[in-house]
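Peer 1: sequence and predicted structure below; questions after.
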Amino acid sequence: MDDKVRASVEAMRADAGEWSSAAREVGQAHSLVKNLMLNEEQFSMLLDHIIGPTYEQVRQALESLLESAAAEFDKVGMALRMSAETYEREDAEGAHGLRRAGG
């Protein structure tokens, strides 16, 4: 395998690990937000009509965004891993073809 291709494949795998790590971290944040439920009774009587509904809307939006981000980060990591595997496989197949051709 060419040194540039090898370096690119290694870089893809390293990047894939970073994206997967980010996906896990965002997934943990998603779990925290998902379980961060406060009902209107937990807010003061004066503010529950103002903050209560707004809090839940913000919490739900944040939960949804974090869930989507974790899924997308994981997809990026998987795509990078698959690309690295494809480069390696195609490089090996090309080298094998050259050897069979006498190159």
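Peer 2: Sure, I can see it.

Peer 1: contacts, neighbours, all on C-alpha from now
Peer 2: Noted.

Peer 1: residue nearest the centroid of this protein?
Peer 2: Central residue of the chain (Cα atoms, centre = their mean): Phe73, 1.7 Å from the mean position.

Peer 1: quick one: residues contacting Asn37.
Peer 2: If you look again at residue 37, you'll see it is Met, not Asn. The contact partners of Met37, taken as Cα atoms under 8 Å, 6 or more residues apart in numbering, are Glu56.

Peer 1: name the SS class of it, please.
Peer 2: In the three-state summary, Met37 is assigned as coil, counting by DSSP: H, G, I helix; E, B strand; the rest coil.

Peer 1: could you measure from it over to Val26?
Peer 2: 18 Å (Cα to Cα, to the nearest Å).

Peer 1: below is an additional structure, to be compared with the one above:
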Amino acid sequence: MDTVEVVCSKLVEDADKWRAAADGMSKAADAAGGLAMGAEQFGKIADERGVVSAYAPLQQTFTTLASGAATEFAKIADTLTLVAETYLREDQAGEHAMRRLEDRL
């Protein structure tokens, strides 16, 4: 059976993975946001057929989704870190309380 410290270190490792994923999604959102294209890039025929007007909302959707994922992944990482810190703190407090009880016996 793993100790509380070992389990909490695994939670922190998971949090680090979620932070890395958040960073990756943030970079993806930045990249998607920088892919604005208009008639100059698509050409006149594509513009006349509605490609340009269809592209802008699609690009915005991808940017929003990637940005939202980055935010949510960061929240997951923060929660995992907080849980690990709380478990450690409570375990240490419980251990201290047990020692005080043992000293009285």
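Peer 2: That came through, no problem. Just so we're clear, the structure is a prediction, and the values are computed from it rather than from any experiment.

Peer 1: I'd assumed Glu18 was in contact with the residue nearest to the centre of the first structure.
Peer 2: No: judged on Cα atoms under 8 Å, Phe73 of the first structure makes no contact with Glu18 at a distance of 9.2 Å.

Peer 1: count of residues packed around Asp15 of the first structure?
Peer 2: For Asp15 of the first structure, the number of neighbouring residues by other Cα atoms under 10 Å comes to 16.

Peer 1: just Arg81 of the first structure next, same as before
Peer 2: Counted with other Cα under 10 Å, Arg81 of the first structure comes out at 20.

Peer 1: can you name the residues that contact Asp23 of the second structure?
Peer 2: Ala70.

Peer 1: quick check: it vs Thr71 of the second structure, distance?
Peer 2: 9 Å.

Peer 1: what's the answer for Gly34 of the second structure, then?
Peer 2: 19 Å.

Peer 1: okay, those two: which has more neighbours?
Peer 2: A count of neighbours by other Cα under 10 Å puts Thr71 above the other of Gly34 of the second structure and Thr71, at 16 against 11.

Peer 1: for that one, which non-adjacent residue is spatially closest?
Peer 2: Closest residue to Thr71 of the second structure apart from its sequence neighbours, by Cα to Cα, 6 or more residues apart in numbering: Ala22 at 6.8 Å.

Peer 1: with the first structure overlaid, how far apart is the helix or strand where the one you found lies on average?
Peer 2: If you go by DSSP states H and E, Ala22 of the second structure is part of helix 4-33. On superposition with the first structure, the mean distance recorded for helix 4-33 of the second structure (mean Cα distance after the TM-score superposition for the first structure) is 0.7 Å.
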